[in-house]
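Enquirer: coords please:
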Amino acid sequence: MRRTARLVTGTALAVAAAGLAAAPAYGADTGGLEVYPSTVVPGGDVTVNTAACGVGGTGAGDASAVGAGQFTLAPSAHEEDVIGQFRVPPGAQPGTYEIVAKCPGGRTVTGDLVVTLTSTREQVHPRGYVKTGVGGALGPDPVQTAAGVAALAVAAAGGTWLLHRRARGDGI
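Expert: Next comes the predicted model:
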């Protein structure tokens, strides 16, 4: 039994070590196409960049899958990247689309763009008061709010008075 356990454990460790050795180091350039933002609504602007075309290189981008057509990749100020932009057509349907960039040396890189109908970039925060019928400090009628506060104060004072009477033994 021990021999089988050692064999299984040794095999698992060897597989894990081989997997780690084959994995790329953190921060290593994989030569892919970076798409920002990766999720966009129809009519939104998209920026793509890659280091696959080399220092000072150029490239040709293709966003025909989403209906945006061709765009140019030009050298950027960010290290060895080339950068390009396109606008997603307002009539684009939701889904995942492949964006392609071709470098002069024949290298082709791709990246995914997700088109949604709801924006994830801007969050809408609630404002104002809740219409529960109870009123509130930020409600539309300060007179009703003041009346509610006065009623609570009277109830608290009455409760305190009754508790003092009971503690003294006067009864209720």
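
Enquirer: contacts and neighbour counts: CA atoms only from here.
Expert: Noted.

Enquirer: which stretches of this structure form strands?
Expert: With DSSP state E, the ranges of strands along the chain come out as 34-36, 39-40, 45-50, 59-62, 70-75, 82-87, 95-102, 108-115.

Enquirer: Now mean neighbour count and distance to residue 158 too, for those, in JSON lines please.
Expert: Formatted as JSON lines, these follow (neighbours: other Cα atoms under 10 Å; distance: least, Cα to Cα, whole Å):
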{"stretch": "strand 34-36", "mean neighbour count": "18", "distance to residue 158": "64"}
{"stretch": "strand 39-40", "mean neighbour count": "20", "distance to residue 158": "60"}
{"stretch": "strand 45-50", "mean neighbour count": "20", "distance to residue 158": "64"}
{"stretch": "strand 59-62", "mean neighbour count": "22", "distance to residue 158": "77"}
{"stretch": "strand 70-75", "mean neighbour count": "18", "distance to residue 158": "77"}
{"stretch": "strand 82-87", "mean neighbour count": "21", "distance to residue 158": "68"}
{"stretch": "strand 95-102", "mean neighbour count": "18", "distance to residue 158": "64"}
{"stretch": "strand 108-115", "mean neighbour count": "19", "distance to residue 158": "62"}
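
Enquirer: before we go on, could you also do this sequence so I can check it against the first one:
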Amino acid sequence: MRGTTRLLTGSALAVAAAGLVTAPAYGDDTGGLRLSPSSVVPGGEVAVDTAACPDGAGVAGDASAVGAGDFSLVPGTAEQDASGRFRVPPSAQPGTYEIAATCAEGGRRVSGDLVVTLTAPREQVHPRGSVKTGVGGALGGDPVQTAAGVSALAVAAAGGTWLLHRRARGDGI
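Expert: Presented below is the predicted three-dimensional model:
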């Protein structure tokens, strides 16, 4: 038993150590361009931000794929973020478009995908009210029908009890 426990513990430690060795050396995602919203209708505005450029200075955006042309990204609230906005032209066709930004220092290019749709994304609708299942309830509906149903159940229960009692005594049915 101890051999099995040691074997399993040793295997678990080896897997954990391998995971630590292969973990990335950085903790944040600096590789892309974030678009909000990522799906937009023609004429809508899109916010863009990235942490890929050092100090967020000198970032040029390119939304010419969707027909919006160039836009600039300025240093944001965080020290390393750059953010900007552009408007999708009303004439834009549905599809997926690559939006890019290029850092002035080093020339690093980052990109993200923008989806143009003809319908605006729907907000989630939460159901309200009751569901018409046909089962009914004791508090709803006609009180006369409710009383008749309760009476029928009481008669059936009393009759079943009487029949079981006669059978147990041996009187027959």
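
Enquirer: ok, back up a step: wait, which of the strands of the first structure is closest to residue 148 of the first structure?
Expert: Of all the strands of the first structure, it is strand 39-40 that lies closest to residue 148 of the first structure, at 47.6 Å by Cα to Cα.

Enquirer: how big's the offset between the closest one and the second structure?
Expert: Compared with the second structure after fitting, strand 39-40 of the first structure has a mean deviation of 3.4 Å; criterion: mean Cα distance after the TM-score superposition for the first structure.

Enquirer: tell me what that strand is packed against?
Expert: strand 108-115 (3 or more Cα pairs under 8 Å, 6 or more residues apart in numbering; DSSP states H and E).

Enquirer: orientation of the strand it packs on relative to strand 45-50 in degrees?
Expert: 150 degrees (axes from the mean of the first three to the mean of the last three Cα atoms, to 10 degrees).

Enquirer: average gap between strand 108-115 of the first structure and the second structure?
Expert: Mean for strand 108-115 of the first structure is 1.8 Å (mean Cα distance after the TM-score superposition for the first structure).

Enquirer: Show me how far that strand is from its chain's centre.
Expert: Relative to its chain's centre, strand 108-115 of the first structure lies at 18 Å (Cα atoms, centre = their mean, to the nearest Å).

Enquirer: Then stretch 113-127 of the second structure?
Expert: On Cα atoms, centre = their mean, the centre of stretch 113-127 of the second structure falls 13 Å from the chain's centre.

Enquirer: Over to stretch 79-88 of the second structure?
Expert: Relative to where its chain is centred, stretch 79-88 of the second structure has its mean C-alpha point 24 Å off (Cα atoms, centre = their mean).

Enquirer: again, but for stretch 33-48 of the second structure
Expert: On Cα atoms, centre = their mean, the centre of stretch 33-48 of the second structure falls 18 Å from that of its chain.

Enquirer: and what of stretch 135-149 of the second structure?
Expert: Distance of stretch 135-149 of the second structure from the chain centroid (Cα atoms, centre = their mean) equals 42 Å.
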